[in-house]
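S.K.: Give me coordinates for this.
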Amino acid sequence: MSIFAEPETHHATGRDRSAACADDESLLPTVVAALTAAGERLVRRFSAEPRLGSREEIFTALADNDAVSLEALREPLSRARPGAGWVEDEIARGPLPPGEWWVTDAVEGNINHVHGLTDWCVTATLVRDNEPVLTAVHLPLSGDTYTARKGAGAYQGSKRLRASTKAALDAAFVGTGQAAPDEDTETYRRIGQSVSAMLGSALVLRVSVPATLQLLQVAAGRMDVFWQYSQIRSGLLAGALLVAEAGGAVTDTRGSRWTLASEDFLAAAPQLHAGAVDVLSTIR
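M.R.: Next up is the predicted model:
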């Protein structure tokens, strides 16, 4: 069975792209409202008290959270963009078919939520012909919302975001993390080797999940570099657009243009990008 809910044929092949771009700005408040509604549901389910004792309980709690949040997201986003497809599998990888698609993460950092940690959010990104063109990320516990539109900048609320101006990697605050549980052994090997390499090059290194919350910090200039092996769309698209619109560099770890077909991901402050590529391109 396909992991995609196919967009309407007339939209995927014939919709006027310039008209779609003009609609993006007016669409953003609807996206933020949907994320806020989903976040309110998740806050009511959140507890800092430990309550999970087994792998089965963890995965049941993750699925329950996803279902509650998606119920608040899908109808308003689908109504706002009736011709856009919907990615059913939030851990899917690879390029999308032509046209517009909603890529959401109903609980980005869900593993943190179910363990009583505060590092989680809700995201929605509109992808047009495999390019993210609009995104919003809502942090329900703090009330912060980050937004970006292609060519229009990245914002935390009304504050314009700017990537770090650091020029030396030995002053950099860098980060990485897993894309998902149960990655393959080659991915784990690359993560471990990259951590060792960056520990010898950067000032300090953070390993955590989810990716989006580290990418928010790169966009805001509070962190300087983030990289990740493997390609789960929902964890990278929102942050990729935010970083790019904040003036950062978004490529793969060898410095080539990042796409949904890339094997890995790198986002960096502009003057640190070359140094990060020098370090990470040694990892094979």
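S.K.: Only C-alpha atoms from now on, for both contacts and neighbour counts.
M.R.: Will do.
S.K.: Ala249: neighbour count?
M.R.: 25 (other C-alpha atoms under 10 Å).
S.K.: If you could redo that for Val43, that was the one I meant.
M.R.: 12.
S.K.: what do you get for Asp64?
M.R.: Neighbours around Asp64, by other C-alpha under 10 Å: 12.
S.K.: how much space between it and Glu71?
M.R.: Between Asp64 and Glu71 the computed distance is 11 Å (C-alpha to C-alpha, to the nearest Å).
S.K.: What count of nearby residues applies to Ser54?
M.R.: 8.
S.K.: Give me the distance between the closest residue to Arg257 other than its chain neighbours and Asp264.
M.R.: Distances taken as C-alpha to C-alpha, 6 or more residues apart in numbering place Thr251 nearest to Arg257, at 4.7 Å, with adjacent residues excluded. Here Thr251 is placed at a distance of 9 Å from Asp264 (C-alpha to C-alpha).
S.K.: can you check Leu141 too?
M.R.: Going from Leu141 to Asp264 by C-alpha to C-alpha gives 30 Å.
S.K.: Please apply the same query to Leu216.
M.R.: For Leu216, the distance to Asp264 equals 18 Å [C-alpha to C-alpha].
S.K.: try Gln156
M.R.: Gln156 is 26 Å from Asp264, by C-alpha to C-alpha.
S.K.: ditto for Pro270
M.R.: Taken as C-alpha to C-alpha, the span from Pro270 to Asp264 is 18 Å.
S.K.: want to put them side by side, so please do this one too:
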Amino acid sequence: MQLVRERNKQKKNVEEKLNAVDLVTETDKEVEKRLISALSEKYPDHKFIGEESTADGIKCELTSDPTWIIDPIDGTMNFVHGYPNFCISIGYVVDKIPVMGVIYCPLQDWLFTARKGCGAFHNGVPIHVSHTTELSQALINIETSVRSSDPNKMKVFFENLNTLAPIVHGIRTAGSAVITMSFVAMGGSDAYFEFAVHAWDMAAGCVLVTEAGGVVIDPAGGKFDLMSGRILCASSQDLAQELVKNLKQYYGPRDDA
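M.R.: Model (predicted):
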């Protein structure tokens, strides 16, 4: 979207939401309003869950109705600093199951698309996860945004980092959950997990990963729950389960709590 490209070069009007690292800009709000306006005009009976709408007090409630789940800028911290890893993410959910995802990275001009049963694509070219099945050969993505009012979250993060660093091929961080899932889907990364993430960070990406041949589960090994704030995606079920065995778990608040 041209608006985001232009705003990236300008000084941002930045506000704090929950804390000093939970940020929102005027661009986040404007992009979300534009997307919801355009989609609601075409699909007046559909529902919406947006990151900034939720931050403004609209209840985050997922029903069986067709629902668009929007993150206007995933990676706002990156956007604020001019770091290029940020994107616009739109997920479409029916019967509480993500069935379509559209992810656009404005600076790289990357468009990722996926629809249930139709495959996953990067700028129109089919993509597929890697063939990695062993943790020792896996490039793992984690997120380092651990500054939190809950000291246990930080404790769990560093315990998992210390556990994984000696046994995986490498560890990377992108600063955007959706972009990270896109990397897994296109085979550039082999697995990713995160706790205390949100539905708008995951809805589009989980369709992309599964349609690219990967798996998406709960980090404890159970079924993925879009509202749980928890995700683990990997190139294979074997790799996912091997990662699960090595993780210390953290359970934060649910989006629908």
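S.K.: And the TM-score between them?
M.R.: In this superposition the chains share a TM-score of 0.84, using TM-score structural alignment, normalised by the length of the second structure; 243 aligned residues with a C-alpha RMSD of 2.8 Å.
S.K.: ok, back up a step: quick one: which of Leu141 and Asp264 of the first structure has more around it?
M.R.: A count of neighbours by other C-alpha under 10 Å puts Asp264 above the other of Leu141 of the first structure and Asp264, at 19 against 15.
S.K.: nearest spatial neighbour of the residue opposite the more buried one in the second structure once aligned, skipping sequence neighbours?
M.R.: Aligning on TM-score structural alignment places Asp264 of the first structure opposite Arg230 in the second structure. The shortest distance from Arg230 of the second structure to any non-neighbouring residue, by C-alpha to C-alpha, 6+ apart, is to Phe195 (4.7 Å).
S.K.: if I line the two up, what does the one you found land on in the first structure?
M.R.: So, by TM-score structural alignment, Phe195 of the second structure is matched to Tyr229.
S.K.: the helices in the second structure, which residues?
M.R.: With DSSP state H as the definition, the second structure shows helices at residue ranges 2-8, 26-42, 51-55, 76-81, 151-164, 177-185, 199-211, 237-246.
S.K.: which residues in the first structure form strands?
M.R.: Ranges of strands within the first structure are 4-5, 85-87, 100-108, 121-128, 131-139, 144-149, 153-156, 159-160, 173-176, 204-207, 225-229, 249-251, 264-268, based on DSSP state E.
S.K.: Tell me which of the ones you listed lies nearest to Thr187 of the first structure.
M.R.: strand 225-229 (6.3 Å; C-alpha to C-alpha).
S.K.: The counterpart of Ala240 of the second structure in the first structure: neighbour count?
M.R.: If you follow Ala240 of the second structure across to the first structure using TM-score structural alignment, you land on His273. Around His273 of the first structure there are 23 other residues, counting by other C-alpha under 10 Å.
S.K.: contacting residues for the nearest residue to His273 of the first structure once chain neighbours are set aside?
M.R.: Leaving out its chain neighbours, the residue that sits closest to His273 of the first structure by C-alpha to C-alpha, 6+ apart is Ala249, at 6.6 Å. For Ala249 of the first structure, the contact set (C-alpha atoms under 8 Å, 6 or more residues apart in numbering) comprises Val243, Leu266, Ala267, Ala268, Ala269, Pro270, His273.
S.K.: Burial check on the counterpart of Arg34 of the second structure in the first structure, number of neighbours?
M.R.: Matched across to the first structure, Arg34 of the second structure falls on Ala72, judged by TM-score structural alignment. For Ala72 of the first structure, the neighbour count with other C-alpha under 10 Å is 20.
S.K.: my guess is Ala72 of the first structure contacts Thr36, does it?
M.R.: No. Look at Ala72 of the first structure against Thr36 with C-alpha atoms under 8 Å: they stay out of range, at 9.1 Å.
S.K.: What does Glu131 of the first structure correspond to in the second structure?
M.R.: Glu131 of the first structure maps onto Ile97 in the second structure, with residues paired by TM-score structural alignment.
S.K.: okay, now that match: neighbour count?
M.R.: Counted with other C-alpha under 10 Å, Ile97 of the second structure comes out at 17.
S.K.: From what I see, Ala148 of the first structure and Ala136 are in contact.
M.R.: Yes. Judged on C-alpha under 8 Å, Ala148 of the first structure makes contact with Ala136 at a distance of 6.7 Å.
S.K.: okay, those two: which has more neighbours?
M.R.: Ala148 (30 against 27).
S.K.: Tell me how far the more buried one lies from Trp102 of the first structure.
M.R.: Applying C-alpha to C-alpha to Ala148 of the first structure and Trp102 of the first structure gives a distance of 15 Å.
S.K.: Then Ala19 of the first structure?
M.R.: 18 Å.
S.K.: got the buried residues for stretch 146-156 of the first structure?
M.R.: Tyr146, Thr147, Ala148, Arg149, Lys150, Gly153, Ala154, Tyr155, Gln156 (16 or more other C-alpha atoms under 10 Å).
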